Structure formats: structure tokens, C-alpha cells
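Peer 1: My questions concern the predicted model and sequence given below.
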Amino acid sequence: MKSRARLVAGTAAALSATLILTGCGSKSSDGGSGSKAESCVDTSGDTVKLGFLNSTAGAMAISEQTVRDSLNLAAEEINADGGILGKKIVPIEEDGASDPAIFAEKIGKLLTSDCVAAVFGGWTSASRKAMLPVVEGDHGLLFYPVQYEGLEASKNIYYTGATTNQQIIPAMEFLKSKGVKTLFLAGSDYVFPRTANKIIKQYATELGIEIVGEEYVPLDKDDWSTQVAKIVKAKPDFVFNTINGSSNVGFVKAYYEQGLTAKTTPIISVSIAEEEAPSMGEDLTGQYAAWNYFQSVESPTNDTFIKAFQKKYPGRPTSDPMEAAYTSLYLYKNMVEKAGSFDVDKINAASDGVSFDAPEGKVTINGENHHIAKTGLIGQINKDNQFDIVWSSDGPIEPDPFLEGYPWWKP
């Protein structure tokens, strides 16, 4: 893997230095214990424990609960089909409570006290960066299901959501195709929006799009009235929304209260999906979102997935992050079975080229950077809070988390 400096938050670094995580002793029946820390994973019986670590409390619960639900669906399906290497999945569930420090604490518990073989979860980049030094230190595996700002790769993390060149860059190319000349950036105040907007600003210069404003509000705050007043004054052609969680509710409320509409000042979002749209408290018809999966994707595989999810969770829509989480569990199964082992090093050695016929389409793991190829999609919200796909990339986009193929990018 290419040697790269990882942008780990100071809080996460401090946590990794101070957390004292006690191992359980090596019990792995497949003989592997990892090169960095002794594994306590026990696969000698007919079950394997996996950690599901998602926020079911706090600002991010509005988004992360659906990820937890899709992981449980995938686990039930896999168990019904014989499990992983003949072993049934036993989920160990923990709540990250929308707090990066709690995510770091809980992943340590899952890996060293619960002795899970892998962990699935996280949403914000702050939560992922808090978990990164812990999962690396304990030589575990984390499957992270959400689009993020890129500029990272770890041999202990698999990124099944989009990296920047699979979501942010396609969104900008869509805006260019729409003739957009001016753009306002609105984001939550943490690592993903800040980094994403740095990339957006550099690509905007390349595309000849002027950034006429840039505003941030803390993730746990929902008063956007002052910031939206600046959007009204700037009169941009579009607003690029990198707000996460329930703070979107406050943003959308202020947006409509101050007279903005999808016709006058449309929004393109990267964190509002089918699950969040009905919760915004306003009619979002006509607004846009950039993802790699929508419920409206037409394929027999997606039809089967939607029916299974809605049978288990009646009346609920499917969305990109939960589809990426669902896909991650199947990819893990396929990786383990290719390796013939639950050992981290053996899984990593076998990972390149492992694929899954996912609801979004066939996905394949890049064993070098642990990302997957994904098709970029732009959807426009209709009156049913579903997304009509109005733009698509020309097939799956190979992951380029460090933007090495984009000469305009300067870290």
C-alpha cells in the first residue's frame, strides 16, 4: 500500500495514546493472530461474533439507525444461507452516541473484550478518525459504509462508501453540465465538510465556477438563520450542502423561511438520502443529491433487496449508506471465504478483486487502497421523497482516495 500520512484528528490521537485495552488471549482456530496485536477472536465453534457500531442516540441517530438495520438484515440473510465458513454470525451491538470519543472506546471494547472478528459502522469522519488508531493498534478490521472526504487508506479499514472522486467530483461535473457559474458552500463544522470543500474549491477553479460564500455550523447545532441570510445575499446558482445529521433540519427550515426554493437557489446534498428527506419538515421536491445508490436504481438485484428490507422494516425506504453497509457484510463474507480464514492478514492478502453483486451494481474491492469501484449518480427529489436519477457517470469509477489522477489537486 502506498505510504501516506493519515489525517487523524488530535482527539483521536490522544485517545489512542490513553486508552488501555486489555486483550482476551489468542483463541483463533485458523492459526492467525495478526502482526500488530494478539487476536482474541475465537472461531473454534459454530459462530463468529461481529461488532455493529452505530449511533442510535445523538445528532447522527437520524442517519445511522438505518445502517444498523441493514446490517442486521444482511446478517440474517447470511445466517439463513449457512453463515460465513459455516459459522453463524452473532452481532454484538454498540451505540457510538454521535460522539467520536465513544466510538473509539466502543471499538476497543468490541475488539479486545467482546473479541469480534470485525466491526461494521461509523458515519462521520470524526468518528472514523477516532476509531482508526484503535483498530490499527489492535490489528482489527473496520468496515466503514459512508461517503467521505478521501485522503486516507488503512490496511485495517475497508471503505465501502464513496471516496471524493466517486461523489464530490461527479457532483461538480454535474453542476458544470447545468451551466452553474456561482456556488455557495454550507457544511457542518468538522473534518469531512472542511476537507470536501477544500477539494470543491480547487475543482471549482478548474471548472470556472466561482465560490461566493462558505459557512459552517457545529454538527450538534441547528440554527442556520445567520448563515442562510448570507446565501440570500450572495444569490448563488446552487448551494453545495455538506451538512450532516439532524443539523440539516435546521438548515432546510431556515432556507425555506428566508424565501429560497429549489427553483431559485437549488441545493445539491451529499448526506440527505431517502431516509432523511421525509424528516426535514419541508417539501424538498426539486432538490438534488449526489450518491452511488438510490432506491430508484432499476435492477432485479435491487428489487430483491428493497423487498427484503421493507418486509423486515415495513414502510421504510432504502438509501445509499445502508446499502453500502449491507454490501460491506457480504464483501466481508466473500473475503473470509476466499481467504479460508478469519485472520486479518489472510483476509487482506485475499481481498483484491473480491466482488459482490450489490443492489447498486457489481462492486469489486481494490486490495491496495481498500476502497471499491462505484458509479456516480445524481438524483432529484420528487414529491414522494424518492430520487429520480438525472445524471450518471459512464460506469463504475475506480477509487482514487488521494486524487493522484487529478493534476489540479494540491493537498
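Peer 2: Arrived safely. Numbering: from 1, shown residues only.

Peer 1: switch to C-alpha atoms for all contacts and neighbour counts from now on
Peer 2: Fine.

Peer 1: check contacts around the spatially most central residue of the chain.
Peer 2: Closest residue to the average C-alpha location of the chain: V146 at 0.3 Å, with Cα atoms, centre = their mean. The contact partners of V146, by Cα atoms under 8 Å, 6 or more residues apart in numbering, come to 122-124, 159-162, 321, 324-325.

Peer 1: repeat for K338
Peer 2: By Cα under 8 Å, 6+ apart, the contact list for K338 reads 347, 350.

Peer 1: So it: helix, strand or coil?
Peer 2: helix (DSSP: H, G, I helix; E, B strand; the rest coil).

Peer 1: From F143, how far out is it?
Peer 2: Separation of K338 from F143 (Cα to Cα, to the nearest Å): 17 Å.

Peer 1: For this structure, which segments count as helices?
Peer 2: Assigned by DSSP state H, the chain shows helices spanning 10-18, 61-80, 100-112, 125-137, 164-177, 191-207, 225-234, 247-257, 300-312, 320-339, 344-350.

Peer 1: can you put those in TSV and add distance to P266?
Peer 2: Below are these laid out as TSV (distance: least, Cα to Cα, whole Å):
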stretch	distance to P266
helix 10-18	36
helix 61-80	22
helix 100-112	32
helix 125-137	26
helix 164-177	11
helix 191-207	17
helix 225-234	11
helix 247-257	10
helix 300-312	29
helix 320-339	21
helix 344-350	43
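
Peer 1: before we go on, here's another structure to hold up against the first:
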Amino acid sequence: MLGEGPVSLLGSARAPGPLHAVGAGLPGEFRRRDRQKLRIAHFTSLTGSAGIWGPPSVNSAILAAGEINKRGGILGREIELVIHDAGRPPDELTRAAEDLVACDDADVVVGCHMSAARVSLRRTFKGHLPYVYTPIYEGGERTPGVLAIGETPPRQARPAIAWLAEHKRARRWYLIGSDYVWPWLSHRAVKRYIADTGGCIVGEDFVSVGEHDHSRYLDRIRTIQPDVVFISLIGLDGIVFNRAFGECGLSARILRLANCVDETVLLGIGADNTANLFAASGYFASVPTAQGEAFRAAYHSAFGDFAPVPGSTTQSNYEGLYFLEAVARRAGVLDLRSLSAAAEGSVYSAGRGALGMRRQRVEMPIYFAEADGFDFRLVEKF
């Protein structure tokens, strides 16, 4: 049902249990809403290459909404989530956003999806709705009303590259990424960081989103023999590539630094294919922090021990609602201009601990980890 259109999470919303999902296919269903509640349009990828993160993303948002509502909601208004699939084709996604604005069907937008979708959505929401964007991205978001809280290359990729250069003598790098804005701009920054360490780029390729035949790229890697393969393939595409990389024997002698691999992706890759795979992130489920452990305990209490593990990408949905709560409290109102002004210097606490926004980005510790079967082993904290 989730993949067929927007979904409203109605009910008391005071804890994850009472929330229930109902289809939103009936005309006008969402126009008849309770204006006393805070309607949040939650755009997250439920289909497409990034759809692997859909279920734990929705779970994480539901959990945060339930916890916040138990404390009285945001500025006294109970949160009501409406889930929209951001993995739809661009024209469908744009129409959904235009309809949402035209019908005044949301007070705030929260998004966890590809940057290509963000670029499309921000054009529609600009000047109309505040828009909290939660996952890792390429940085540099300055659109008025868009508040991006995820990891960016200077804090995430730069220290990881420097660590591999120092500790693994990594000099020759091959870059591969999905063919859209996040890998394009991330690689531009990564090339500078590699040059700063005295390294060089021996190859680079961009792969169409949804393309799963990587044989020619693996042949190229086998020929040029880089020290490290830097990977910016999104979601399922990254799973397929990394699995093939391990299965053809390259992982035994070539390092990998993955730009967006979390526990969800690691499970898909398989324990036999994760040798010499490194990742840097603001959150790993295996990092033993008090806030992280509290989040995981609450998550599994709400959704069961066998619920999909929330990694960095999916946990960011939880962060997004707590960030919104903190900024709204600071602003005292929920209009776009006031929230944007209050975001700078704001501090909030969620699964990653106490974090603050400075210069339009959230400052957070970055953890550098090596894959160890189906889990990550912490190597360094930056």
C-alpha cells in the first residue's frame, strides 16, 4: 500500500502503537484535516534504488512523532504524518508536490530521499513551506526555507580520505557514483581532498540510477588496480556493485570507501563481500553512545526485534523531527521565515546526541568504521 501514493498516519499518535496507515487515493481525503494538528508531509523513497531505506525510514519518523506527541507535540500541536513516495518518476513527484501546495495539505515538509528529488521539490515548496532535508548530501544547500541536516563532504569524506592515505598508504583512487547531482558534486570535492593527501585519480565513472550490470566497471578496476575505490552508488545500486566486487575477488586486495553505506546496505551486500570496506558517517548502530542506545531500544520496543535495522540514512528521519521541534520552539511559530531564522545556532538532541546548526549545516562527530561481516567496527572518530 505504501508504494501506491501518500499515506496518512492517523490516530492518537501519542506512541508508535496507536498510529495506523490508511491509503490516500480518495479525492479530497486530505483536504478535510484538523487544523489544530501539525500536518507534516514526509517525502521518503519507498520505491526505486533508494527504496531499500523506505520501511525503517517510515518507522523512524513514526517513532519520533509518537515520542514528541507524548510531550505535547510541536508548539502544542499534535504531529500528523502523511507519507509520500519520493521514489516516483520526477514528473509524478512534481505533480504531487504542486497538489500539496495548491490544496494547503501540509504545514511542514520533511524529506529523506535522493538529492535529485530535493532539487525538484525545493522549486515547488520555495516560498510556501519549510522543508527539512535529513540525509547525507553534497552540501551547499542555500534555498530559503530548506534546512539540510545531513553529513556533507568536508566533514564526512575529507577525514576518511586522509586516514586511508596515512594508515593504508592510499594514493591511487578510482571513483564510481550514480549519475545525478549528489555524486557529481561530492566527487568534485573528493578530488580536492585526494589531491591534498598527495594522491591521484586513476579513473572515474558515473552509472545510470537503476543500472545493475557493472561488469565493465569491474573490468576497468581490475585493469588499473587502484588502491581505493570510492563509491557513491545509491541504495540498491550500491548493494549490487559491492556484492559483485566481492564475488569477483577484488575485495581481497583493493580497499573501498563507501560514501553512503549503512547497516541496511551492508545486509544486502552480504558478509562474504565486505572485506576492506570502509565507511564514514554521523551515525552507526554499533557505536555505543547513550543517545544511540536509547534510540535503538525505543525503536525495537515499538517495532520488534526483527524490524529492519535503522542505519544512518533511515535514522535521519528521527533526527529530522527532533530538529524541527527544537527550531520551532526557538522560533515560537511555524512560518517559513521564522523557522529559517531560528535554525542558525539551534541545538537539538536525538539519536546522534546533542547537535547544533552552524553556517547552515549541522555540526556532528563523524565515525569512521570498517565493515565486519554484517556490522561495522569503529576505527576512528573525527
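Peer 2: Arrived safely, thanks for sending. What you are looking at is a predicted structure, and each value in this text was computed from that prediction instead of being measured.

Peer 1: Could you count how many residues lie near the counterpart of P183 of structure 2 in structure 1?
Peer 2: Under the alignment defined by TM-score structural alignment, P183 of structure 2 is paired with P193 of structure 1. Look at P193 of structure 1: counted by other Cα atoms under 10 Å, it has 24 neighbours.

Peer 1: thinking again about what came up before, mind checking which of the contacts of V146 of structure 1 are in strands?
Peer 2: Secondary structure from DSSP state E places Y159 of the contacts of V146 of structure 1 in strands.

Peer 1: Reformat the contacts of V146 of structure 1 as a markdown table; add distance to E76 of structure 1 and neighbour count.
Peer 2: As requested, the contacts of V146 of structure 1 are arranged in a markdown table below (distance: Cα to Cα, whole Å; neighbours: other Cα atoms under 10 Å):
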| residue | distance to E76 of structure 1 | neighbour count |
| --- | --- | --- |
| G122 | 21 | 30 |
| W123 | 22 | 27 |
| T124 | 26 | 24 |
| Y159 | 22 | 26 |
| T160 | 20 | 28 |
| G161 | 22 | 30 |
| A162 | 25 | 30 |
| P321 | 19 | 29 |
| A324 | 16 | 27 |
| A325 | 14 | 28 |
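
Peer 1: List just the nearest of the contacts of V146 of structure 1 to P133 of structure 1.
Peer 2: Top of the list for closeness to P133 of structure 1, among those and by Cα to Cα, is G122 at 14.0 Å.

Peer 1: Now do the contacts for that closest one.
Peer 2: Contacts for G122 of structure 1 (Cα under 8 Å, 6+ apart) come out as 53-55, 96, 103, 128, 144-146.

Peer 1: One more pass at 10 Å, please.
Peer 2: Neighbouring residues of G122 of structure 1 by Cα atoms under 10 Å, 6 or more residues apart in numbering: 52-55, 60, 64, 67, 95-96, 98, 100, 103, 107, 128-131, 142-146.

Peer 1: I'd like the distance between it and F387 of structure 1.
Peer 2: For G122 of structure 1, the distance to F387 of structure 1 equals 25 Å [Cα to Cα].

Peer 1: again, but for V344 of structure 1
Peer 2: 38 Å.

Peer 1: got it, and W291 of structure 1?
Peer 2: Between W291 of structure 1 and F387 of structure 1 the distance is 10 Å, computed by Cα to Cα.

Peer 1: L260 of structure 1 too?
Peer 2: Taking Cα to Cα, one finds L260 of structure 1 at 21 Å from F387 of structure 1.

Peer 1: Neighbour count for those two, which is higher?
Peer 2: For L260 of structure 1 versus F387, the count of surrounding residues by other Cα under 10 Å is larger for F387: 25 against 18.

Peer 1: which residue lines up with the more buried one in structure 2?
Peer 2: In structure 2, F387 of structure 1 lines up with F376, judged by TM-score structural alignment.

Peer 1: looking at it, its match is touching P288, isn't it?
Peer 2: No. When contacts are counted by Cα atoms under 10 Å, F376 of structure 2 is not listed as touching P288 (11.8 Å).

Peer 1: To which residue of structure 2 is K181 of structure 1 aligned?
Peer 2: Using TM-score structural alignment, the partner of K181 of structure 1 in structure 2 is R171.

Peer 1: now, which of the contacts of V146 of structure 1 sits nearest P359 of structure 1?
Peer 2: Comparing the contacts of V146 of structure 1 against P359 of structure 1 with Cα to Cα places A324 closest, at 9.0 Å.

Peer 1: Aligned to that closest one, what sits in structure 2?
Peer 2: If you follow A324 of structure 1 across to structure 2 using TM-score structural alignment, you land on S316.

Peer 1: list the contacts for that match?
Peer 2: 57, 60-61, 111-112, 133-136, 149-150, 282-283, 310, 322, 350-352.

Peer 1: Same check on L121 of structure 2?
Peer 2: L121 of structure 2 sits next to 43, 86, 90, 93-98, 109, 111, 115, 131 when contact means Cα under 10 Å, 6+ apart.

Peer 1: ok, now with 8 Å
Peer 2: Contacts for L121 of structure 2 (Cα under 8 Å, 6+ apart) come out as 93-94, 97.

Peer 1: Likewise for T182 of structure 1?
Peer 2: T182 of structure 1 sits next to 209-212, 236-238 when contact means Cα under 8 Å, 6+ apart.
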